[in-house]
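1. Provided below are the primary sequence and the corresponding predicted coordinates.
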Amino acid sequence: MRDRWLYLAVVMDLYSRRIVGWALDVQMTEELTQRALKMALMGRESKPGLIVHSDRGVQYRAQGYQDLLLANGCRSSMSRQANCWDNAAMESFFSRLKVELVYAGSFDSIDQAKSEVFEYIEVFYNRIRRHSTLGYISPEEYERKCA
């Protein structure tokens, strides 16, 4: 935004590149990452042993976040220290988000930012944006073809 930072926590289904959970707020907190994870878990039928990968941010190493993973039968996986290649799919997502949404303009309010991030993720990225990794189709189309 013009006068402050906003933080976005995102959970991606690596199989289809679909964003299945996300949360936006004015602070990067453990609660923010938990909200994104809860959204992902509610929207997907996960089975015990699901691997949830993240970077090594303090929010992802926090006890509450780790407890939420365990309570849902998930296994935690984290990138090696200072190794962005371990989290390449998410790095690519954030790069595209910045180029296609953030750098294209500015947000006048938090509500406007949330609305535009919602539209970017839920409408454009998941349903329309084509991915080379998926054979140049959208995550939604890929999931439909694989179902």
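-> Cool, the structure landed. Numbers count the residues shown, from 1 in each chain.

2. Only C-alpha atoms from now on, for both contacts and neighbour counts.
-> OK.

3. Tell me where this protein has helices.
-> 30-43, 58-61, 63-71, 88-97, 110-118, 126-127, 139-146 (DSSP state H).

4. Pull out the buried positions in the third one.
-> Okay, so that is helix 63-71. 65, 66, 69 (16 or more other CA atoms under 10 Å).

5. same check, this time on the last one
-> Judged by neighbour count (16+ other CA under 10 Å), helix 139-146 contains these buried residues: 139, 140, 141, 142.

6. take a look at this one as well, against the first:
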Amino acid sequence: MAAAGLQGSMGRVAAAGDNAAVESFWALLQKTILDWRRWRTRDALHNAVVFWIEHTYNRRRRQRGLGTLTPVEYELAVIDQDAAVAA
């Protein structure tokens, strides 16, 4: 039984795919940022997480679901494609 205020997953029982991407992201974040050192303030941790997402995760990590492009490369390709269609 779920605790008060918590809502269960919308997926079927034993269908791990619905949470796999998020769990993978959190595991990577924990391994590279949270377990790296002890943070003095929440602001310092917040800045480290934002920097990691913007400068490492989104710019360097290639993703199969995006045709082995990084999220930033994929976004730029979509913007360029939309601009070409609009022209």
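-> Structure's in. What do you need? Computed from a predicted structure; not experimentally measured.

7. Can you say which of the helices of structure 1 is nearest to residue 79 of structure 1?
-> helix 88-97 (9.9 Å; CA to CA).

8. Just tell me the aligned range of that closest one in structure 2.
-> Counting by TM-score structural alignment, helix 88-97 of structure 1 lines up with residues 20-29 of structure 2.

9. From the centroid of structure 2, which residue is nearest?
-> In structure 2, the centroid-proximal residue (CA atoms, centre = their mean) is residue 25; its distance is 5.2 Å.

10. gap between that residue and residue 15 of structure 2?
-> Using CA to CA, to the nearest Å, residue 25 of structure 2 is found at 18 Å from residue 15 of structure 2.

11. And for residue 21 of structure 2?
-> The value you get for residue 21 of structure 2 to residue 15 of structure 2, if CA to CA is used, is 13 Å.

12. Of the buried residues of helix 139-146 of structure 1, just say which sits nearest to residue 13 of structure 1.
-> residue 139 (9.3 Å).

13. Just give me the match in structure 2 for that closest one.
-> Aligned by TM-score structural alignment, residue 139 of structure 1 pairs with residue 71 of structure 2.

14. Could you pull up the residues touching the nearest residue to its match once chain neighbours are set aside?
-> Distance criterion CA to CA, 6 or more residues apart in numbering; nearest residue to residue 71 of structure 2, sequence neighbours excluded, is residue 58 at 5.2 Å. For residue 58 of structure 2, the contact set (CA atoms under 8 Å, 6 or more residues apart in numbering) comprises 70, 71, 72.

15. The last one and residue 57 touch, don't they?
-> No - applying CA atoms under 8 Å, one finds residue 72 of structure 2 not in contact with residue 57, separated by 9.6 Å.

16. circling back to that earlier point, output the helices of structure 1 in a markdown table; the columns should cover distance to residue 133 of structure 1.
-> Listed next are these as a markdown table, based on distance: least, CA to CA, whole Å:
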| stretch | distance to residue 133 of structure 1 |
| --- | --- |
| helix 30-43 | 22 |
| helix 58-61 | 27 |
| helix 63-71 | 28 |
| helix 88-97 | 10 |
| helix 110-118 | 23 |
| helix 126-127 | 14 |
| helix 139-146 | 10 |
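
17. Near residue 70 of structure 2, how many other residues are there?
-> 20 (other CA atoms under 10 Å).

18. was I right about it contacting residue 56?
-> No - using CA under 8 Å, residue 70 of structure 2 is not in contact with residue 56; the gap is 9.9 Å.
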